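Visitor: What follows is a predicted structure for the sequence shown.
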Amino acid sequence: MSAHIRVRVSVTGVVQGVGFRPTVARIAAAHRLSGFVRNDAGSVQCEFEGPRPQVDAAIHALRTDPPPLARIDTFDVTARPLGGDPGFRIVDSATSGDENARTLVPPDIATCPDCRRELFDPADRRHGHPFITCTNCGPRYTVITDLPYDRPATTMAGFALCARCAAEYTDPADRRYHAQTIACHDCGPQLTWDGPGSGGAPLESATAALRAAMIVAIKGVGGYHLACRADDDEAVAALRRRKNRPAKPFAVMVADVDAARRICVVDTAAEQALTSSAAPIVLRPARPGGVSVEVAPGLGDLGVMLAYTPVHHLLFAGLDVPALVMTSANQGGSPIVFRDENLDWIDGLADAVLGHDRPIHVPCEDSVVGIADDGAEIPLRRSRGYAPLPVALDVPAPTVLATGGDLKTTFALTDERGRVHLSSHLGDMADPRTQDCFTAAVDHLMFLTATVPVAVAHDMHPRYATTGWAQRHGGPREAVQHHHAHAMSLLAEHRLLGRPMLAITYDGTGFGTDGTIWGGELLAITGATEFTRVGHVAPFWLPGGEGAVRQPARIALDLLRRAGIDPADDLPPVVTLGPTGMHVLTQQLARGVGCVPTTSMGRLFDAVASLLGVCQQVTYEGQAAVELEHLARRGRPCAALRMDVTAGVIDPAPVIAGLVEGLRAGAAREDLARTFHDAVSDATVRAAAAAAADAGITTVGLTGGVFANRLLLAGISAGVRARGLTVLTHRVVPCNDGGVALGQAAVAALRLAAAGERSGPCVSVSPAG
């Protein structure tokens, strides 16, 4: 007979809110062991006692088959004296110990298959329950107010369990054993309806309103959506008018994968992304006639997501529509509405409101991903389902708060374990309400991670709202150049900090070290915190600064001038500007008055979109470039146009001249658009290969918002690999400004570590946000 032993297993990572303790208890029961399991602030602690073979088997089972939503960072086993427990117990969470050691906060998880099955089973007591959850699914990050993760530390604290739910909660054999968000019709949250037919059943009233082409605000996991029929031109057009969103594409939601296939192309990789526990919006090629052309005007892709909450599933069960537009409930640039008391922010947008009485503690927008040619997910917005999971820096460093960029704002918070906790997407920091939400989200994440930074990292741009926020909050600050932050975010997510890389950083706007606007940069990253600018797009002008971003014909006119092209009225930018505009711009360019110099690849794409007549008025960030890419996907190269590359400077003038020649010869716009893409890829590969060889670097990284363009990403990646170089692309954080906070945090933390910085906290934190 084997001797009895007792061991303690301490596990850190995403181990609370994912059914870890029930799994431990079931493993103990299966191996007939005694002991206990409990949460503390930083880990799950369990002790197994019994014969050595059974204890070893239990340890192996826990290590190799944890709950599906868990993520184990550390797994430590130590010997303990025998305790003689009568059985195995889940004990109350510990409040003692190191309060600075916090477990990772889990993200919100889409409704699992078991809960969906029960939701539509008339024999199940939770049949039709709009808030059905279990240990494997449901809200987490958006409802957690404190750690350890227990029901009193969530926004479900006000919903006392009924006798039947309490029995499930305490039954080790039940799927809802210690599931903190469980409830039922008798004891859970309730839906509400404010709209036509008030007083009736909320779900039935909502489905009737949607069928009638009304716009309905729907409270979800991380905030309110505005929803309407995606197959109704008038309903979608009305939503555009009310949101003042004339062209930016809307996301759509469908009931299931089969419904997704009816409106867009869904391959194996896309299906895996759609059905994952994160349930992001996935960009896919649209099928003709699937939804209204008003959903994504001028584009060939749809942003599609599956129903991911019980309310969504129940709505689709009562609707006979192919899809619903499901877009954030906000005005352009403002944060998503998530508090019931802030519904006045969307006055005039919705005809009715489907709400509920479960509070949302922090907002969290939907995540967006694309699918690369190799089937990998390309993160474009990292939010629900992913935030606030951290990225490992793999280097011990001081704690830093990084404020990110002004658009697609996210922030990052490092801890002393070398992890970077990443916030959800917060919106446009130009809106004061976004700044308030930003401050509250910072306080909340600092509280949950028990982390107080010693410095704040921010962008070098002096007029960024995030820079102003850092200045107002006092204490030590670290300014980080925008494109350096992009490059370091790529190295950080690949856990390659300190390795040399030639970074191709293409985006719209970034404040350069010389005070000009950069955006088409080749940077040699040769140390932990150093970079050298080794190449860039040849400078051109933005006549009128931000006005040129909105009206790219102005930029096109300057590029025509630099290419030696007579801007005759057969060219689309000239027609757009008209005689008066042409007179003003010609004088402005001759004198250089109000002309902002830039090297931006994003602005170059905008100018070519204007030159080809694709987009003359930009109403959302990246519109011209996105529409140009979608046009190019339908084309074939019609000429071998090449940009000049001299000493790392990429001059587009020869290609601009070639495009004009093609236009005047009657070439198809889609073929010219494709030719331009190929020319950019070719020039970039030549410049990068030469710069990498000069610096002795063998790894090339592609980062910056322009690399959301899949044609360019594929073309440059293939070309660089053909030169025998290794290519890094984003797979964890977005290539756009949604990922820049990670790079800021990495640069600042490494700088402070090198300087031996160990000063006191510089940002205050309020309890539980």
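Guide: Ah, there it is. No experiment lies behind these values; they were computed from the predicted model shown.

Visitor: Only C-alpha atoms from now on, for both contacts and neighbour counts.
Guide: Will do.

Visitor: Just give the number of residues close to Met446.
Guide: Counted with other Cα atoms under 10 Å, residues neighbouring Met446 total 25.

Visitor: shouldn't it be in contact with Thr439?
Guide: No - between Met446 and Thr439 there is no contact under Cα atoms under 8 Å: 10.7 Å.

Visitor: Please enumerate the helices of the stretch 601-750 of the chain.
Guide: Along the stretch 601-750 of the chain, the segments classed as helices by DSSP state H, counting those that start in this stretch run 601-611, 623-632, 653-664, 669-695, 710-722, 740-755.

Visitor: looking at the ones you listed, which is closest to Cys165?
Guide: Of all those, helix 740-755 sits nearest to Cys165, with 41.4 Å by Cα to Cα.

Visitor: Point out the other helices and strands that the closest one packs with.
Guide: Packing partners of helix 740-755 (3 or more Cα pairs under 8 Å, 6 or more residues apart in numbering; DSSP states H and E): strand 400-402, strand 412-414, strand 419-422, strand 455-459, strand 477-480, helix 482-493.

Visitor: Buried residues in it, which are they?
Guide: Neighbour-count burial for helix 740-755, counted by 16 or more other Cα atoms under 10 Å, picks out 740-753.

Visitor: quick one, it and helix 482-493 angle?
Guide: Counting by axes from the mean of the first three to the mean of the last three Cα atoms, to 10 degrees, helix 740-755 lies at 80 degrees to helix 482-493.

Visitor: Against that first model, consider the following:
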Amino acid sequence: MTCCDPLLKRKKITVAGIVQGVGFRPFVYNLAIKLDLSGFVTNNVSGVFIEIEGEEETVALFEKELKEHAPPLAHITKIESKPTPMLGTSGFAIRKSDGTGEKTALITPDCDVCAECVKELFDKADRRYRYPFINCTNCGPRFSIVNDVPYDRQYTSMAEFKMCKECEAEYKNPADRRYHAQPIACPVCGPAVKLFNEQFDDLNCKNPIEKTAKLIDDGMIVAVKGIGGYHLVADATNETAVKRLREKKKRDEKPFAVMTKEIDVLKTFAHVGVREEALIKSVSRPITLVRKKSDATLKGVAPGNKYIGAMLPYTPIHHLLMSEVKSDALIMTSANISDEPIVFTEDEARIKLKGIADAYLVHNREILNRADDSIERMMKHGPVVLRRSRGYTPAPIMLSREHPKILAVGGEMKNTFCFTKGNLAFLSQHIGDLKYESVYDSFISWIERFHKLLDIKKPDAIAYDLHPSYLSHKYALEQKDVPLFGIQHHHAHMVSCMAENHVEQDGIGIIFDGTGYGDDGQIWGSEFLVGGVDGYTRMATIKPIPLPGGERAIREPYRMALAVLLELYGDDLPNLDIEWLRDIDENTFSNIRKMTEQKINTPMSHGMGRVFDTAGALLDIKPVASFEGQTAMELEMACAENITDSYPVVIDESRQPVTLDFYPLFRQMINDRMNNVEVPVIAAKFHNSVAKGAFAVAKKIRGISGIDHVFMSGGVFQNAYLSDKLGEMLENGGFTVFRHSRVPPNDGGLSLGQAVITARRFEKMKREESLHVRRGADESY
């Protein structure tokens, strides 16, 4: 046949999505060879570009196979195919990457080491036997080592490691599993591990990992450098080591994550269902919350919690370490202080972990992009990401339509930012609480890094939260020559849920969180909104809770409980037989009463999180919290099972917005407690009542608006009991319910909603400007 043969076709095919660093080019090469097609494939700044030539039917089959049998780590977002003149070429080649043009290629998230590499890791006959950086095209580091796109070795932290002849031969062989595996390495040419002592002096160990295991067996705390940063590692079965780590990290009661050697080990002390197991074993390897079999399990690791955050080894270093230690479970907690960013450089480790770590297991493969472990929880409707970071970032969220280039800077706590570009939204990894200087510095540097990776020199607009004290708000206002859009906090939550679920039509937003700046300058957080991307109406909220002492009341929820009781009982309060009340000294009682009655430093909060804190404190569940959200979390953990009773819920329709009043419920809780009803029963009845009240309000709104789509968002919906209970009530009541799954319901998902709302407002602004220009031109004639 000649190039003019009508039965022959040549096509240009552009594949966008996560298609670099996942074995896509060798997949294309081998597919073309199998089908006897000619042409070439290359990486470019947009993804993968293919020119393919051959018989028309075979080219069509190639395109079908391309879509249906892509490599497991690939995620195709778009394929464009168009005919091009025949060239009459023979053979198929993989060409050098093209780094020119606008960068739209997607970077692959880091993923766990694959089963084939693990097998080689422990194979004495393999040249990478016990090599801590074994990887292939199907696994290993990606985002954490990337500096730019296209994803080629020269743009990664592996650039400084020149491949040996054997690695180079594998790298260049299209039939090899390590063909174009950018982090490819071996003991001859790749990175290496070292063990340093407490003073950060090199111990010159022959086997650093074996020595590290011995230190952990002896109760020591070792800082271990992984993919996205350092972990502080200790024996989870050693109560003394756990207590020592808590003291050194100043983490009195907040749960630690654990890593087990294998899934069967985890099943010995936790209930692991089929869905949890699939999540734990997924390539993202998140920390997954699983229910403990006994409170005595790994004592001290997750006190006051029915669940434990567990994960499996996801790097070769983890596998090697777990093979050496005597314990079946290790604490693997982020190496940081309080809520500061995870340590990821040796200089940071030397300074910030001084006095905490007894030793440091480090390596010389530089981490360019730090990322904490992601956290997920399985609920009835499916998995919910609570912290989206390592293993998920920077994979985009698909949007239902094209968007301008928007930067949304998120909130203050659990901060993430978001860029939109085309029909994709790129959420940053978890950054943290911006009130810490080091976190805010990371926030700024990460925005700059994403500008580079996404090739967005300047956004079309910037979105920010309305709260004037948020540092993200202040950052946005400092940006010059770019339109700025302030977005209400709970509206952003609602639209975040809409965007994740690809819903454009208006609905009812049930947004429950701890705080958020309202349009009236008050603290919102139990919001029933009707609307969508274009706007909303606040239809209902709750009777607010006093916060005597402001933010101090959030750390000490007994203050809110006392303020509520003072309103309910007044001068009769001292006569109540409530044990925790007797523990409050007279001076504190008097001060809180004065603040509450005279409204001195006592803001009023509509936050549902504060309702849960108050309820917990009323039951003497963590009246003073040692970490954010502890009281509400332990209230959920206290719930008895199979309780269907609830308390009466009062809805005041005479107010605008309609008000859900929990004060009578609080009185009923106190009555139950004084009548010796068990705390777990009261806790369950409280949860049932909140769900019942929200359902009743939703029905009233449906009766007014005719809308039956509900979007549940906000940090309170991390509570599985409430989320499952309310979701079930709504669905049984004829509502279509949308919840989060891949985007956190907490403030970690806020920036997505901000970005989508701002895109709509920016487009409207541009249309109005264009209309104004046209009108001006018409008037000039």
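Guide: Perfect, thanks for sending it. Worth saying up front: this structure is predicted, and the values here are computed from it rather than measured.

Visitor: Quick TM-score on the pair, please.
Guide: Superposed pair, TM-score by TM-score structural alignment, normalised by the length of the first structure: 0.95. Supporting alignment: 752 aligned residues with a Cα RMSD of 1.7 Å.

Visitor: now the helices and strands packed on helix 740-755 of the first structure in a markdown table, with mean neighbour count and distance to Asp124 of the first structure?
Guide: Conversion of those to a markdown table gives the following (neighbours: other Cα atoms under 10 Å; distance: least, Cα to Cα, whole Å):
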| stretch | mean neighbour count | distance to Asp124 of the first structure |
| --- | --- | --- |
| strand 400-402 | 33 | 47 |
| strand 412-414 | 29 | 43 |
| strand 419-422 | 26 | 39 |
| strand 455-459 | 29 | 52 |
| strand 477-480 | 22 | 56 |
| helix 482-493 | 28 | 44 |
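
Visitor: how about the ones you listed, which one is nearest Tyr224 of the first structure?
Guide: Going by Cα to Cα, the one of those nearest Tyr224 of the first structure is strand 419-422, 22.0 Å.

Visitor: The closest one vs the second structure - mean distance after superposition?
Guide: On superposition with the second structure, the mean distance recorded for strand 419-422 of the first structure (mean Cα distance after the TM-score superposition for the first structure) is 1.0 Å.

Visitor: So what's the residue count around Ile346 of the first structure?
Guide: The number of residues packed near Ile346 of the first structure is 18, by other Cα under 10 Å.

Visitor: How about it, nearest residue that isn't a chain neighbour?
Guide: Nearest residue to Ile346 of the first structure in three dimensions, chain neighbours excluded: Asn330, at 6.0 Å (Cα to Cα, 6 or more residues apart in numbering).

Visitor: Please apply the same query to Pro85 of the second structure.
Guide: Once flanking residues are discounted, Pro85 of the second structure sits nearest to Arg10: 6.4 Å by Cα to Cα, 6+ apart.

Visitor: Am I right that the one you found is in a helix?
Guide: No - using DSSP: H, G, I helix; E, B strand; the rest coil, the secondary structure at Arg10 of the second structure is strand, not a helix.

Visitor: Would you check how far apart it and Tyr29 of the second structure are?
Guide: Separation of Arg10 of the second structure from Tyr29 of the second structure (Cα to Cα, to the nearest Å): 16 Å.

Visitor: Over to Leu121 of the second structure?
Guide: The gap separating Leu121 of the second structure from Tyr29 of the second structure is 28 Å, by Cα to Cα.

Visitor: What of Pro313 of the second structure?
Guide: With the distance defined as Cα to Cα, Pro313 of the second structure ends up 32 Å from Tyr29 of the second structure.

Visitor: And for Met220 of the second structure?
Guide: Taking Cα to Cα as the measure, Met220 of the second structure falls 50 Å from Tyr29 of the second structure.

Visitor: Also Asn204 of the second structure?
Guide: From Asn204 of the second structure across to Tyr29 of the second structure, the span is 45 Å (Cα to Cα).

Visitor: Same drill for the two, tell me which one is more crowded.
Guide: Tyr29 (21 against 10).

Visitor: didn't the more buried one look like it was pressed against Gly39?
Guide: No - Tyr29 of the second structure lies out of contact with Gly39 (Cα under 8 Å); the separation is 9.3 Å.

Visitor: what do we get in the second structure for Asp121 of the first structure?
Guide: Alignment note (TM-score structural alignment): Asp121 of the first structure maps to Asp123 of the second structure.

Visitor: What of Asp694 of the first structure?
Guide: With TM-score structural alignment defining the correspondence, Asp694 of the first structure maps onto Ile704 in the second structure.

Visitor: Next: Ile263 of the first structure.
Guide: Checking TM-score structural alignment: Ile263 of the first structure goes with Phe269.

Visitor: what do you get for Ser489 of the first structure?
Guide: Residue pairing (TM-score structural alignment): Ser489 of the first structure is matched to Ser496 of the second structure.
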